[in-house]
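> sequence first, predicted coordinates after that:
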Amino acid sequence: MVDFSKIVDYFKSTPIPQNMLNRGQLVLNNFLKPIQNLFEQKNVPQKPWTESQIEFLLQTLSNMDTDKDDKASRVGEREARIASSLHLKTSAGFCHGVGRSGFLTAPQPKAPGGSIMYELSNYLALNFLKKFGLPNVKKAIVVPLCTGMSFSVMFRCFTSG
């Protein structure tokens, strides 16, 4: 397992000067710090992230899901499969749904990374609600909606009563 906070230790006995290694470690640590803050604080970041940081987090969490395990036998009607590289890109590599057996907030056994992402999404939704004037809200969940349901909810807002 690579510990990114100590990556330079792997190269101490190489011709790369220590000051260069230290500088590289500093840059890497600065890149990873917002992700660490998100995990620790579970709040909306004060400073915007770069696209690279967002992609790194999504790719890392996506790689935790069992459909990425090259040693696993991916058999079964519920196993995540993607045939299109476009779909893989637009889903950020997340192939499993959320919830389990009727419980929307339950962790998905084959998707530890997706479950972490869902948990973070719920924390961020709660943080947003509190910041926008609902300080007494205790819990929030993000509910995925299909396109048809989204349109139905949106059009329902336009009706009276």
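Yep, that arrived.
> make it CA atoms for all contacts and neighbour counts henceforth
Will do.
> what segments of this structure are helices?
18-41, 51-62, 85-90, 112-131, 147-157 (DSSP state H).
> now do the contacts for the residue positioned nearest the centre of the chain.
In the chain, the centroid-proximal residue (Cα atoms, centre = their mean) is M117; its distance is 3.7 Å. M117 makes contacts with L61, as judged by Cα atoms under 8 Å, 6 or more residues apart in numbering.
> if we can go back for a sec, out of the helices of the chain, deepest packed?
Ranked by mean neighbour count, the helices of the chain are led by helix 112-131 with a mean of 19 (mean count of other Cα atoms under 10 Å).
> alongside the first one, take a look at this:
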Amino acid sequence: MNSEIFSLSERLVSSSYVRQGLQARRGHEQLIRLLLQQGKCPEEGWSESTVELFLNELAVMDSNNFLGNCGVGEREGRVASGLVARRHYRLIHGIGRSGDIAAVQPKAAGSSLLNKITNSVVLDVLRFTGTLCYSLTMISVSLMHYRIEMMWSCAGRASASPSLDVLITLLTLGANGYKKLLAERKELYGHLAQELSALAERHGERLLHTPHNPISLAMSLNRLQTHSTAAVTQLGSMLFTRQVSGARVVPLGVEQTVSGHAFRGFMSHADAYPCPYLNAASAIGITRDDITLCIKRLDKCLKSLSKEASAEKSESGSPAEDVEPLVISIRGSCLID
């Protein structure tokens, strides 16, 4: 609604009420104006109403949303389901042109603007956070989804969905909200390391030394390996069925052939790592409750497997072997789940 429409509204509703509405509208518009002027992630996150207003304004700039539009081309942003249209805020047309998916699409000014401003905001986030693993991971994931979306798009078009998701997230968080998540993640990394180290010690294992990895941690599974390789892989299954997701168990000597190429030490960061291990990560969004529940359930699983192994040893008449844990140093590893 522009000022003329607000003036016309005063014929129907008290002018004082209309002015209040106009001031509220201008508050949203000021945030959008600053975003377009500066191309930076806002310091404070936007409300959902501001984000939706911005997206709706962008959507009406695409030709598939023009009133009275007559599209006779092959790629006109048509959708059969209104649910799909609403899911994407009617930004359906896509971005790019034949030969250059980054080019501005004449029939989709709104989607093209969305893509340009998203790239600018992401670069700003990388600037104030530094090119650390977690920022690069976020961008890598976005690009991965971007490529997948492109495969399903018509020739000469790319989906604007990845840009839409990233922009909504960053505008909602704001720079301060994103920095807060990074600080919380760093703090919880220390907490996870402390809890995992204590758990490992109770079970005769140790937290692996990974000084160059600020996100992922790993604990050895040497004692479990002495029982059987099956026990190591069983631990991963047990954790998953107990709703512990993301904890990755890496057994010894796994080989996997992919498209004719054999990979030794599959799932591990090295061809022949000296011990099996369990990997857990303190990624953005993890909570203290996540860590508490994970450690509690992991402890129960290790106790259960140890008890089963002891029972099997007793039945076979051979005592369980007591093996000293290895001291492992991982230099420059990435161990990212």
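Thanks, I have it. On a predicted model such as this, the values are computed, not experimentally measured, just so you know.
> need the TM-score from the superposition.
TM-score of the superposed chains, computed with TM-score structural alignment, normalised by the length of the first structure, equals 0.75; 144 aligned residues with a Cα RMSD of 2.8 Å.
> apart from its chain neighbours, what residue comes closest to S115 of the first structure?
P107 (5.3 Å; Cα to Cα, 6 or more residues apart in numbering).
> that neighbour -> the second structure?
Residue correspondence, TM-score structural alignment: P107 of the first structure in this structure matches V104 in the second structure.
> pull the number of nearby residues for that match.
By other Cα atoms under 10 Å, 18 other residues sit near V104 of the second structure.
> that older thread, of the helices of the first structure, which is nearest A72 of the first structure?
A72 of the first structure lies closest, by Cα to Cα, to one member of those: helix 112-131, at 14.8 Å.
> and that closest one against the second structure, how far off on average?
Compared with the second structure after fitting, helix 112-131 of the first structure has a mean deviation of 0.7 Å; criterion: mean Cα distance after the TM-score superposition for the first structure.
> can you lay out the helices of the first structure as CSV showing distance to F4 of the first structure?
Below are the helices of the first structure laid out as CSV (distance: least, Cα to Cα, whole Å):
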stretch, distance to F4 of the first structure
helix 18-41, 8
helix 51-62, 13
helix 85-90, 25
helix 112-131, 18
helix 147-157, 39
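> closest one to D70 of the first structure among those helices?
Comparing the helices of the first structure against D70 of the first structure with Cα to Cα, the closest turns out to be helix 51-62 (13.8 Å).
> and that closest one, how far from the chain's centre?
How far helix 51-62 of the first structure lies from its chain's middle: 7 Å, per Cα atoms, centre = their mean, to the nearest Å.
> what sits up against it?
With Cα under 8 Å, 6+ apart as the test, helix 51-62 of the first structure has contacts from 31-32, 35, 68, 92-94, 112-114, 116-117.
> check stretch 117-130 of the second structure too.
Residues contacting stretch 117-130 of the second structure (Cα under 8 Å, 6+ apart): 36, 39-41, 135, 163-164, 166-167, 170, 175, 179.
> S101 of the first structure: which of the helices of the first structure is closest?
helix 112-131 (14.4 Å).
> where along the stretch 101-250 of the second structure do the helices fall?
109-129, 133-151, 161-202, 222-227, 229-241 (DSSP state H, counting those that start in this stretch).
> switch these over to a markdown table; also include distance to E308 of the second structure.
As requested, those are arranged in a markdown table below (distance: least, Cα to Cα, whole Å):
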| stretch | distance to E308 of the second structure |
| --- | --- |
| helix 109-129 | 47 |
| helix 133-151 | 39 |
| helix 161-202 | 17 |
| helix 222-227 | 9 |
| helix 229-241 | 10 |
